[in-house]
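Chemist: please find the sequence and the predicted model below.
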Amino acid sequence: MYLLENHYFVEEKEFEKTLKTIQDNDDKLLQFTILTHGDCNFRCKYCYEKFENITMSKETEDTIIDFARKQLDSGKFDNFSVNWFGGEPLLGYKTIQRLSAAFRDLCQQRGIVYGASITTNGYLLNLKVFHSLVVDNQVKSFQITIDGDEESHDSQRILKNENQTYKRIIDYLKKMLETDLDFECRVRFNISKENYQNVINFLYKDGQLFRPDSRFSFAYHTVGDWRKGDRTNNYCIKLLDYDAGFELAERAINEGFTVRSHEWRLNNAFTCYANRVNHYMFNVRGIIQSCTVALYNKENIFGNINIGFIDDTKLKK
């Protein structure tokens, strides 16, 4: 029943119709993912990234703006979407502000719809920054990870100096709840053997804060072997041998929470941003890549914005 109600089964030809609609929309969408900073203030146990304390230069910012201008002048696009990523993107908050202002101007001048999202750990997302992102920088979609209750979260998602993070993030989320701003926030849970029960416990504790507010939704993802990044003290994590996301999503739905895991999975199964011809990912040095997970794979690199080089052959694969 759960699978039927949440559209895991599709009627005849619905698959083809859905795929065509997504592809048609993609053709008119220009999409950037921008890594604003090379470092992160967290050292999560399962993180695959390697970090360096480097900000995006003004020259790289200007070159990205010029590239966006040329793309938007082509007349192919009705929409321009930017996802702010990292590292921790809020370490590069000034880059977000400068590029957002330029992108909004470009779109306004051309009658193109602009929107932005951010994937952040939430530790720097105080009310002032949150308000500015939504109102001034057109960031309407947030993804923030909470790995269960306080005990498990502060085991899996710690600061670089090994201090705890849960209470501060929950406090900032409460302040977001208290606003009347137009936004959506996906609270993501990364599920391991260690925190499976803690993720369930969260629903009946602090999770109750979010149930009445449709701006907040939950998404459940089982931790995989994402390779070792800059973990401290040889942290390791015990992996589940099955995908627990579906059963935890079902439990949350039955408890009255908004869950968008199935929508996210359906969309990305067909149109992972790395496969979109009109998607470009820029790292902090201006290297053009396709995927935020395969950051250190040479096959993931197809250009350098600072020297104006793009390998179109790789891009179209």
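Modeler: Sure, I can see it.
Chemist: okay, CA-based contacts and neighbour counts for the rest of this
Modeler: Noted.
Chemist: would you map the helices across the chain?
Modeler: 2-5, 14-27, 58-72, 93-110, 127-135, 150-156, 166-178, 196-204, 245-254, 261-271, 312-315 (DSSP state H).
Chemist: give the contact list for Asp73.
Modeler: Contact analysis of Asp73 by Cα atoms under 8 Å, 6 or more residues apart in numbering lists Arg110.
Chemist: what's the burial count for Arg180?
Modeler: Just so we're on the same page, residue 180 is Asp rather than Arg. Asp180: 7 surrounding residues under other Cα atoms under 10 Å.
Chemist: distance of it from Arg215?
Modeler: To Arg215, Asp180 is 10 Å away according to Cα to Cα, to the nearest Å.
Chemist: in space, what's closest to the residue nearest to the spatial centre of the chain - neighbours in sequence excluded?
Modeler: Taking Cα atoms, centre = their mean as the criterion, Thr119 is the residue nearest the geometric centre of the chain, at 3.6 Å. Among residues not flanking Thr119 along the chain, Gln143 sits closest, at 4.8 Å (Cα to Cα, 6 or more residues apart in numbering).
Chemist: this is the comparison structure:
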Amino acid sequence: MRRSRYTVIVEDGDETYLIYNTLSAAFLKVPGSAVRFLLDDPDWSRPSDDLSPFQRYLHGLGVLVDSELDEGEASRGLLRDHHARQDRMELFLLPHENCNFRCTYCYEAFARNKMEPWVVEAAKQFVLKRSGTLRSLQTSWFGGEPLLGYDVISELSAFFVEVCRQAGVDYQSGITTNGYLLDEDKARHLVRECGVRQFQITLDGPCEQHDRRRHLMGGGGTYERIYRNLRSLKGVEGSFNVLIRVNFDHEVGGAMDDFLSRLRDDFTDDPRFLVHFFPIANLGGDTSDEINDLPLCDANATRVLEYQLLEKAVDHGFRTLTRDQLGPLSSTCYASDPRNIIIGADGTLYKCTVAFDDPRNHVGVIQPDGSLQLDQARFDLWTEHAGASDPHCRSCTLNPTCQGMACPLHRMNTENRACVPMRSDLPRTIRLLARELSKEAERCQSR
């Protein structure tokens, strides 16, 4: 018996330690005396019949493993088994590829408008043909701004929901929207009739900073209307989550205290609302020069500021995406999954939502009968398991989390791995998760 290569032990003050295993997702807080045997001897090993009761407990959690276990193969097997499941599919749809915003950092070209009618019918036929082999279907509405194609979402959702109901397929949906058109009636319809269970809506900090970056196509602010629509979502009954995405740079990061206090006052009484923070980056497109004019943070400053913002949000009572990003396979890119496909408004098939103009991302075309005409060589660029042959990825503690497939586009562009950001400070991420779970437990006890 020995310590798992995927076990991370982090000091948490007052002689207590946090233990997290990235393969089993086991997470516990223990006194230092309980794990002193591992802290004092990194190469600790013991016959399996000579374990204390607590050590046997740790073995059951995967914190300790059999000495002969090939953990690297066990980690890689997670991804193989996951991708081998042909009864699950994730379908991204672009009901409208134009947008009512012109954000200063946007990478999209807005070359197309609403999804063409023949593509709508082709998407229906695609799902109908596949429904007999599926146990679950996840659709994600993206754009442009998907709510400009609200009628397309409604039509396709009604069809998907009914086909899945008849075939016994679990159906769920999510939408990434700027939130400007998401009034309460639309939100209620999306939840009740369209199966939407996840909303992602962006607020870039306080009103002044947000409106400078996320303004209407013809000019004009958007913050107050989005905020009003967010608040109206609280009145919609149903089981769904709302991720408030906050894109930040150095300037926005320095003006967050009042903004987070307002979010706390308005949303922490509804556990369906989460907050997370994403650094603004230059992803190309026509606004690249404008992006470079923004006060972007360097990589180290970005990570420090992101943790500070996350800690403030947690202290205010918000849930974040931290726990979701730490689990097995949670940081593999959707584009790397062979069961994932994106259907564009003109029928073009893609794998990645941040590289629509990259020819390598044009992996095929949907046919009117719902069949997919794929360019298999391009498709395979996104799905090949490059991390399996990368010695750095194979030896990394976070291998079960990202499998070396955090961003196929980065690897294709640079021939280098794209490490998940939390790798640079994994102990702080684990402490943040403990802090969030502790706050959550305190709220449960006070109810």
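Modeler: That came through fine. If you're wondering where the values come from, they're calculated on a predicted model, not measured in any experiment.
Chemist: residue contacts, the residue nearest to the centre of structure 1?
Modeler: Per Cα under 8 Å, 6+ apart, neighbours of Thr119 of structure 1: Asn83, Trp84, Phe85, Gly86, Pro89, Phe142, Gln143, Ile144.
Chemist: now with 7 Å?
Modeler: Trp84, Phe85, Phe142, Gln143, Ile144 (Cα atoms under 7 Å, 6 or more residues apart in numbering).
Chemist: hang on, the last one packs against Glu184?
Modeler: Okay, so that is Ile144 of structure 1. No. Contact criterion Cα atoms under 7 Å: Ile144 of structure 1 and Glu184 do not qualify, at 10.9 Å.
Chemist: thinking again about what came up before, farthest pair in the contacts of Thr119 of structure 1?
Modeler: Trp84 and Ile144 (12.5 Å; Cα to Cα).
Chemist: of the two, who's got more company?
Modeler: Trp84 (24 against 20).
Chemist: what residue in structure 2 is paired with that one?
Modeler: By TM-score structural alignment, Trp84 of structure 1 lines up with Trp141 in structure 2.
Chemist: what separates that match from Gln172 of structure 2, distance-wise?
Modeler: 11 Å.
Chemist: try Glu97 of structure 2
Modeler: 22 Å.
Chemist: which one's more surrounded, the two?
Modeler: Using other Cα under 10 Å as the criterion, Glu97 of structure 2 and Gln172 rank with Glu97 on top: 24 against 21.
Chemist: list the contacts of the more buried one.
Modeler: Applying Cα under 7 Å, 6+ apart, the residues near Glu97 of structure 2 are Phe110, Arg112, Asn113, Lys114, Gly143, Gly144, Glu145, Ala345.
Chemist: so the second one touches Asn98, yeah?
Modeler: When you say that, I think you mean Arg112 of structure 2. Yes. Between Arg112 of structure 2 and Asn98 there is a contact under Cα under 7 Å: 6.1 Å.
Chemist: the two - which one has more neighbours?
Modeler: Taking neighbours as other Cα under 10 Å, Arg112 of structure 2 and Asn98 compare with Asn98 leading, 22 against 15.
Chemist: quick check: closest non-adjacent residue to the equivalent of Val365 of structure 2 over in structure 1.
Modeler: Val365 of structure 2 maps onto Asn304 in structure 1 when the alignment is built from TM-score structural alignment. Counting by Cα to Cα, 6+ apart, Ile287 is the residue found nearest to Asn304 of structure 1 once chain neighbours are left out, at 4.4 Å.
Chemist: Ile301 of structure 1 too?
Modeler: Per Cα to Cα, 6+ apart, closest to Ile301 of structure 1 is Gln289, 4.5 Å.
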